[in-house]
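**Student:** Compute the structure for the input listed below.
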Amino acid sequence: MLQDSLTIRYYQRLTDAMVELWRRGNRYEDIRQYMDGYIACLHHTGALEVYKIHRLEEEVFRFLRDPSNFEIAYPQTQTQTETDFYY
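**Tutor:** Below is the predicted model of the structure:
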């Protein structure tokens, strides 16, 4: 579990971007490459300590492997009947 606030912020940004890529029709491999690039940038910029980046990578990879994170949730529409109206 991530505990550092900056690491959590990077996790949220990365996973949100991954879901958006999925919604736009990108394949799993494209999302994986995006994730790898993001992690590589964190290494090169020194934005986080190395052990935090490794922990972030583990958590993001776990997120990527879970298919429920990429399901499209359709809102259920409800229809009103005449009995729903109050006169």
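**Student:** C-alpha only now, for contacts and for neighbours.
**Tutor:** Noted.
**Student:** Can you tell me the element the residue positioned nearest the centre of the chain falls in?
**Tutor:** The C-alpha lying nearest the average C-alpha coordinate of the chain belongs to residue 15 (Cα atoms, centre = their mean; 2.1 Å). Element membership for residue 15 (DSSP states H and E) is helix 5-23.
**Student:** here's the other one to compare against:
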Amino acid sequence: MLQDTLTIRHYQQLTDALVELWNRGYRFDDLRMYVDGYLAALRHANVLEPYLIHRLEDEVTRYIYDPSNFENPNPASERDYY
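**Tutor:** Below you'll find the predicted structure:
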């Protein structure tokens, strides 16, 4: 569980970007590469402590492998209203 506010903010930005990339047609390999690049940039910039980056990586990996995060909700069809 993430508790540091800056780490939570990065988690939210990452997960929002992952859903956006998924909706634009990118798949899991591409998402994983995006996450790897994002985390590498955080490490290089020394924005977060290394243990916080590791926790962020664990949480984002868990997010990626949960299929419910990338399902499109089925819109109700017209016949459901009649």
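**Student:** ok, and what's touching stretch 59-79 of structure 2?
**Tutor:** Under the contact criterion Cα atoms under 8 Å, 6 or more residues apart in numbering, stretch 59-79 of structure 2 has outside partners 1, 11, 14-15, 19, 22, 28, 31, 35.
**Student:** thinking again about what came up before, how far away is the residue nearest to the centre of structure 1 from residue 81 of structure 1?
**Tutor:** In this structure, residue 15 of structure 1 and residue 81 of structure 1 are 40 Å apart, going by Cα to Cα, to the nearest Å.
**Student:** buried stuff in stretch 27-42 of structure 1?
**Tutor:** The neighbour-count criterion (16 or more other Cα atoms under 10 Å) identifies 31, 34-35, 39, 42 as the buried residues of stretch 27-42 of structure 1.
**Student:** Please state the offset of that stretch from the chain centre?
**Tutor:** Stretch 27-42 of structure 1 has its C-alpha centroid displaced from the chain centroid by 12 Å (Cα atoms, centre = their mean, to the nearest Å).
**Student:** ok, now stretch 38-56 of structure 2?
**Tutor:** Chain-centre distance of stretch 38-56 of structure 2: 15 Å, with Cα atoms, centre = their mean.
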